[in-house]
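Peer 1: Next input, structure requested:
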Amino acid sequence: MKRFDDYPKSFKKMVRFIRQEATLEQIRGMQHIFGSTVAWRLEMLQRTPRDNEPQTASGRRGK
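Peer 2: Okay, the predicted model is just below:
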């Protein structure tokens, strides 16, 4: 697992915001967004390598 300092600056800023300033409402909103985003990404990574190819805006696979 990565050390906290090894993550991108944007991630570190987000974590610090949550720890220091975020309201309960903001945290709940972020929790929903992050939860669904993480679940989606895990699903994409667990598919076969062919299924992991990026898709274009039209929904078709790239070259």
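
Peer 1: CA atoms for contacts and neighbours, from now on please.
Peer 2: OK.

Peer 1: Give me the distance between residue 29 and residue 14.
Peer 2: Using Cα to Cα, to the nearest Å, residue 29 is found at 13 Å from residue 14.

Peer 1: again with residue 44
Peer 2: Taken as Cα to Cα, the span from residue 44 to residue 14 is 24 Å.

Peer 1: Next, the structure of the following sequence, for comparison with the previous one:
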Amino acid sequence: MSTTELAWFKSSYSGSSGDNCVEVAVRTEAVLVRDSKDTHRQALAVSRDAWSAFTALAAGSRL
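Peer 2: Have a look, this model is predicted:
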């Protein structure tokens, strides 16, 4: 499956002016992360366990 066939979700924390945007797509074996302004670049792939740990840490931080 190519990255164009995936369901990409933009972060709710992305800037309202179109900058600092991150998109995520979930696959069976990995979570893909990409810059929404440059969708032709290869996405970063991380394991689902690593993504879960990252989001749990991020949710606990005070940004």
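
Peer 1: Any idea what the TM-score comes out to?
Peer 2: After superposition, the two chains reach a TM-score (TM-score structural alignment, normalised by the length of the first structure) of 0.35; 31 aligned residues with a Cα RMSD of 2.9 Å.

Peer 1: Select the longest helix from the first structure.
Peer 2: helix 24-46 (DSSP state H).

Peer 1: For residue 18 of the first structure, the count of nearby residues, please.
Peer 2: 15 (other Cα atoms under 10 Å).

Peer 1: My understanding was that it contacts residue 29; is that so?
Peer 2: No: Residue 18 of the first structure lies out of contact with residue 29 (Cα atoms under 8 Å); the separation is 11.4 Å.

Peer 1: Can you give me the neighbour number for residue 56 of the second structure?
Peer 2: When neighbours are counted by other Cα under 10 Å, residue 56 of the second structure comes out with 11.

Peer 1: Just confirm it is within a strand.
Peer 2: No: Residue 56 of the second structure sits outside any strand when classified using DSSP: H, G, I helix; E, B strand; the rest coil, being helix.

Peer 1: hmm, back to that, comparing residue 44 and residue 14 of the first structure, which shows the higher neighbour count?
Peer 2: Per other Cα under 10 Å, whichever of residue 44 of the first structure and residue 14 has more neighbours is residue 44, with 15 against 12.

Peer 1: Could you report the separation of that one from residue 37 of the first structure?
Peer 2: 11 Å.

Peer 1: and if you look at residue 14 of the first structure?
Peer 2: 15 Å.

Peer 1: Over to residue 30 of the first structure?
Peer 2: 10 Å.

Peer 1: Need the contact partners of stretch 16-34 of the first structure.
Peer 2: Applying Cα atoms under 8 Å, 6 or more residues apart in numbering, the set of residues contacting stretch 16-34 of the first structure from outside is empty.
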